[in-house]
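# Below: sequence and its predicted model.
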Amino acid sequence: MSSSAETPLHAVDLIRKKRDSETLTAREIEFLVTGAATGSIPSDQLAAWLMAAWLRGLALDEVRALTLAMRDSGEKFNPHSLGKVAVDKHSTGGVGDKTSFLIAPLAAACGVAVPMISGRALGHTGGTLDKLESIPGFRTALSLSEFESVLRTCGASIVSQTPKLVPADRVLYALRDRTATVENPGLICASILSKKLAAGLDALVLDVKTGSGAFLRKYEDAEFLAALMVATAEAAGTRTVALLTDMNQPLGYTAGNWIEIAECIALLRGERPAASEDLRELSLILAGWMIYLGGQAPSAEAGYQSAERALAGGSALTAFLKMVKAQGGDLSVFNDLKASHKPAATTVLAAWESGYVAEMDTTVIGWAVQRTGAGREKAGESVDPHAGIEFHAKRGARIEKGQPLATFYGTSETHLAEAEALLRSAIHISKESPSAGPPLVSRIITQEIAREYLA
């Protein structure tokens, strides 16, 4: 008589088991993940299991098993030969969210290794890789050996997922996108963490967005996801903290591709435009946690101070330029940021009445950015490196009728007309000054808090 560990598994049995609200074992989940990575389980059966998981939910043990099985479904990167603590940051996605271009060089300048594996724009949120590729020549598709070489030289490297890194996630995510099973905290957690843990991280800082432009708009949903990711990553041996941050308006004053890089370069050069202050502050907070978890500061507050010194002293700018050059980027485009911006079409949206910028539907704003040509509607589409929107007023600002609210940069006049209509519908102008919005960082979830929250 064979043991249960040797009993053959069948996908249809596991679909039925999850459909009936039962908990799958680690071995059963590993079977499904292997089937996704190798193609041995048909996509219709994988899709059926995903729908069952979406409807019935995943237990904590299932989420952990799914995360680890996906992490181990392909190649893994080992950064420990670098002789530094490896720390990364992940954001759940937002509009104008460009902190990666600041925190990676900030943490690297303070002695932390930052192996950052990032994604592309899809839906209403922008993509880190698309923004970097607006720098002529910049290569994001590096082999693991090239990735290690850049990290050794520069301390930070931002790259795309290799074909052999977490192949199961590539299959399962594509199915989730096509079967309306994306918005499940367990599936989101496993997808995000499997890629981050495959990079061999010692520590991870999570930026979980909340508000009108967040992937999860409800605060309690974002809070649960943050706690789930912290607990799951910690169980896998990676020190992790999550910050719940505001996404009720674009971060900084640009949303697009090149224009976001240009805003970050200005900050790295020591400039402090008022409209970039939220971006600067959040980047320093996130970098402070990375530096602390990376063992280069006794606390997150001390890490913040180290990051601020690296910003003021220019070492973060040096680290960023060094990374760009190592990955093939043309540094001459930074000589004149405005001259390097070459949109095909430009238009300005003026305020249609006087008052205060009271509310912003940031998801709709994200779609407006996408319509300029800066984003994509489906995977594989090209993006316009020079498209995007520059905002001239933030929430709470007093504006007069006819005053510029935003400048649009696009692929064509047609693109801009649709983007302008969307942005106009997304901004509410009020006669009364709005109440103060939520804080930039509303909560910090550590391992202890996550354990309590999920108990």
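Sure, I can see it.
# Every contact and neighbour count from this point should use C-alpha atoms.
Fine.
# Quick check: which element contains Glu146?
Secondary structure from DSSP states H and E places Glu146 in helix 144-154.
# Now do that helix: which elements does it pack against?
Here helix 144-154 touches strand 114-118, strand 156-160, helix 315-326, going by 3 or more Cα pairs under 8 Å, 6 or more residues apart in numbering; DSSP states H and E.
# and the angle from it to helix 315-326?
Relative orientation of helix 144-154 versus helix 315-326 (axes from the mean of the first three to the mean of the last three Cα atoms, to 10 degrees): 150 degrees.
# what sits up against helix 144-154?
77, 79, 82, 108, 113-115, 156-157, 159, 162, 319, 322-323, 326-327 (Cα atoms under 8 Å, 6 or more residues apart in numbering).
# at 7 Å what do you get?
77, 82, 113, 115, 157, 319, 322-323, 326 (Cα atoms under 7 Å, 6 or more residues apart in numbering).
# Now that helix: buried residues?
Going by neighbour count (16 or more other Cα atoms under 10 Å), the buried part of helix 144-154 is 144, 147-148, 150-152, 154.
# just stretch 156-172 next, same as before
So, applying 16+ other Cα under 10 Å, buried residues of stretch 156-172: 156-162, 165-172.
# who touches it?
Residues contacting stretch 156-172 (Cα under 7 Å, 6+ apart): 33, 36-37, 70-76, 104-105, 108, 113-119, 129, 140-142, 147, 150-151, 191, 194-195, 323.
# Quick one: end-to-end length of it, please.
Terminal residues of stretch 156-172 lie 29 Å apart, using Cα to Cα, to the nearest Å.
# do stretch 391-402 as well
Stretch 391-402: ends 15 Å apart by Cα to Cα.
# Mind listing residues that contact it?
253-254, 350-359, 404-407, 433-434.
# what's the offset of that stretch from the middle of its chain?
28 Å (Cα atoms, centre = their mean, to the nearest Å).
# list the buried ones in that stretch?
391-396, 398-399.
# residues touching the residue nearest the centre of the chain, list them.
In the chain, the centroid-proximal residue (Cα atoms, centre = their mean) is Ser91; its distance is 3.4 Å. For Ser91, the contact set (Cα under 7 Å, 6+ apart) comprises 206-208.
# what's the closest of the residues you listed to Gly186?
Val208 (14.7 Å; Cα to Cα).
# next, the one to line up against it:
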Amino acid sequence: MTMHAVDLIRKKRDGEEFTPEEIRFLVRGAAMETIPEEQLAAWLMAAFLRGLSLAEVDALTTAMKLSGEVFDPAPLGRFAVDKHSTGGVGDKTSLLVAPIAAAAGLVVPMISGRALGHTGGTLDKLECIPGYRTQLSLREMEQVLAKVGASIVGQTKSLVPADRVLYALRDRTSTVESPYLICASIMSKKLAAGLNGLVLDVKTGSGAFLRRKEDALFLAALMVETGERAGTRTAALLTNMEQPLGRFAGNWVEVQESLDLLSGRRHPLNEDLREVSLALAGWMIFLGDAAKTAAAGRQRAEDILESGQALRIFTDMVEAQGGDTSVFAEPEKFHRPAVRRDFLADRSGYLAHVDCTLVGWAVQRLGAGRERAGDPVFAHAGLEMHAKLGDKVKVGKPLCTLYADFDGRLTEPEILLRLALVIADEPTPAEPLIQDIITASNRKQYLEAARHP
């Protein structure tokens, strides 16, 4: 029988389960643009509200993976591993873990995304580097990997084209937060890269798409399950996103902060970024059999970072993809926002709470993100935090500094930050940075816990 999108929308709306053939029909329609956007949007909302079974998630992930070209890293002769974050504010760990893992002898074919909702995009950050090309063919990516060991690129029309369409629609239809759709989107891209191993950074807290820890744990277990079913060694770290990661959130400022850490320049306000990056890289190294344990992998990652090897690989990767690395000599001088303004504390006390999602929207409104797919972003927009949760602050002193391309950009972010940053008389207890680790051996218990709360 001929399938019709409206019938499938109705079927999912009514809570019924799709067959693999029906899912392939929808995915093919998205990839080939034969199903109108309004019908795809309606299906996304039905899936968001009704959820998907494990079988549907598997079928959706596989269909999306096979909707275009698939990369085969086997000719490179090395273990292919990657890391993916579910999205955060100030999260620039990709710029650190990719060169660290490559320096450990692995290859890292990293297919990254752009700003989505209140979170930043790795591609937007890298494109602040003059000349850096994120749109490579699979053959070009293979050449960079053979030469350098790491390549961070974006999706092309030929690579997971169905996700390119659905990803943009999710942002515009408030269906981003579905764990099933997040899983299929992330895992289809990662599995299309032919990975042998994958480490997932699943955010929880006020800056995450899934704020509740229970929801984040379920998503982590779902992605580990999907990866393991596909034959990819997979682990997930549940990490704290109750405040921006590191000192900076934006585009170039995050590249600048990453260069500082790669160059061995540490700062008290980005120790959290350093620690999460080393933990993620450690798991990548462990899954790639370049260390006997994850702890040994973390130690090797730190040794690589301190030796300068990761900086050399990052620099080589940027040059191999057309980037001008002369700006790395003095990155703070390349940072040229048209306007900057300090956001001052309105009372003394302790920074007791941060609504990290509101901070993310403030960064977006400064010009670092986009409201619609295709909108331009301002390379030098963003903010610098001057305090972390629990820090003592004084009235009239800067809590953060805002960067934008014109004065009119500052008004709404300042309103959002006044709501987001809460100063109290006493500090609140700090949550652990890494809250849980989900692996092949314990994933089932998290899936069962979500099924039977």
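That came through fine. Note that the coordinates shown come from a computational prediction; the quantities given were computed from them, not determined experimentally.
# Once they're superposed, what TM-score comes out?
Superposed pair, TM-score by TM-score structural alignment, normalised by the length of the second structure: 0.96. Supporting alignment: 448 aligned residues with a Cα RMSD of 1.4 Å.
# if we can go back for a sec, of all the buried residues of helix 144-154 of the first structure, which comes closest to Leu187 of the first structure?
Closest to Leu187 of the first structure, out of all of the buried residues of helix 144-154 of the first structure and judged by Cα to Cα, is Leu144, at 26.1 Å.
# Can you tell me how far that closest one is from Arg424 of the first structure?
45 Å.
# I'd guess Ile285 of the second structure is in a helix, am I close?
Yes - counting by DSSP: H, G, I helix; E, B strand; the rest coil, Ile285 of the second structure is found in a helix.
# Can you give me the neighbour number for the equivalent of it over in the first structure?
With TM-score structural alignment as the criterion, the equivalent of Ile285 of the second structure in the first structure is Ile291. Ile291 of the first structure has 33 neighbours, counted by other Cα atoms under 10 Å.
# Tell me who's in contact with the closest residue in space to Ile291 of the first structure that isn't next to it in sequence.
Of all residues not flanking Ile291 of the first structure in the chain, Gly303 sits nearest, at 5.2 Å (Cα to Cα, 6 or more residues apart in numbering). Applying Cα under 7 Å, 6+ apart to Gly303 of the first structure gives the contacts 288-289, 291-292, 297.
# Turn the residues you listed into a markdown table, columns for distance to Thr99 of the first structure.
Output for those, formatted as a markdown table (distance: Cα to Cα, whole Å):
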| residue | distance to Thr99 of the first structure |
| --- | --- |
| Gly288 | 13 |
| Trp289 | 13 |
| Ile291 | 15 |
| Tyr292 | 17 |
| Ala297 | 20 |
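# Which one of these sits in the busiest neighbourhood?
Ile291 leads the contacts of Gly303 of the first structure on contacts (other Cα under 10 Å) with 33 neighbours.
# That one touches Ala108, doesn't it?
No - if you go by Cα atoms under 7 Å, Ile291 of the first structure and Ala108 don't touch, sitting 8.7 Å apart.
# What is the burial count for whichever residue in the second structure pairs up with Glu220 of the first structure?
Mapped onto the second structure by TM-score structural alignment, Glu220 of the first structure lines up with Glu214. Neighbour count of Glu214 of the second structure, defined by other Cα under 10 Å: 15.
# isn't there a helix covering Glu214 of the second structure?
Yes - membership of Glu214 of the second structure in a helix is supported by three-state DSSP.
# Give the closest residue to it in space, chain neighbours not counted.
Nearest to Glu214 of the second structure is Ala450, by Cα to Cα, 6+ apart, at 7.5 Å.
# which residues in the stretch 51-200 of the second structure form helices?
Taking DSSP state H, counting those that start in this stretch, the helices of the stretch 51-200 of the second structure run over residues 54-65, 94-103, 122-126, 138-148, 161-172, 179-192.
# tell me the most buried of those helices?
helix 94-103 (a mean of 28; mean count of other Cα atoms under 10 Å).
# Can you list the helices and strands that that helix packs against?
On a contact count with 3 or more Cα pairs under 7 Å, 6 or more residues apart in numbering; DSSP states H and E, helix 94-103 of the second structure meets strand 150-154, helix 271-287, helix 294-307, helix 309-320.
# The longest one vs the first structure, average distance?
Read that as helix 271-287 of the second structure. Aligned to the first structure and superposed, helix 271-287 of the second structure gives a mean residue distance of 0.4 Å (mean Cα distance after the TM-score superposition for the first structure).
# name the helices or strands packed onto that helix?
helix 94-103, strand 197-204, helix 294-307.
# Contacts made by that helix with the rest, please.
Residues contacting helix 271-287 of the second structure (Cα under 7 Å, 6+ apart): 81, 93, 96-97, 100-101, 104, 197-199, 233, 245-246, 291-295, 297-298, 301-302.
# helix/strand/coil for the equivalent of Leu243 of the first structure over in the second structure?
Matched by TM-score structural alignment, Leu243 of the first structure corresponds to Leu237 in the second structure. Here Leu237 of the second structure is recorded as strand under three-state DSSP.
# Tell me how many other residues crowd Leu237 of the second structure.
Leu237 of the second structure has 23 nearby residues by other Cα under 10 Å.
# what about the nearest residue in space to it that is not next to it in sequence, which helix or strand?
Of all residues not flanking Leu237 of the second structure in the chain, Ile437 sits nearest, at 4.6 Å (Cα to Cα, 6+ apart). Secondary structure from DSSP H and E places Ile437 of the second structure in strand 434-438.
# Which residue numbers in the first structure does that strand align to?
Using TM-score structural alignment, strand 434-438 of the second structure pairs with 441-445 in the first structure.
# how about that stretch: buried residues?
Quick answer for stretch 441-445 of the first structure (16+ other Cα under 10 Å): 441, 444-445.
# once aligned to the second structure, how far is it on average?
Counting by mean Cα distance after the TM-score superposition for the first structure, stretch 441-445 of the first structure comes out at 0.4 Å.
# From the chain's centroid, how far away is that stretch?
For stretch 441-445 of the first structure, the distance to the chain centre is 17 Å (Cα atoms, centre = their mean).
# How about stretch 420-432 of the first structure?
26 Å.
# what comes into contact with that stretch?
So stretch 420-432 of the first structure is in contact with 349, 355-361, 364-365, 368, going by Cα under 7 Å, 6+ apart.
# list the buried ones in it?
Here stretch 420-432 of the first structure shows 420, 422-424, 426-427, 429-430 as buried, counting by 16+ other Cα under 10 Å.
# before we move on, the earlier item: turn the helices and strands packed on helix 94-103 of the second structure into JSON lines, including distance to Ile129 of the second structure.
Output for those, formatted as JSON lines (distance: least, Cα to Cα, whole Å):
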{"stretch": "strand 150-154", "distance to Ile129 of the second structure": "13"}
{"stretch": "helix 271-287", "distance to Ile129 of the second structure": "21"}
{"stretch": "helix 294-307", "distance to Ile129 of the second structure": "21"}
{"stretch": "helix 309-320", "distance to Ile129 of the second structure": "8"}
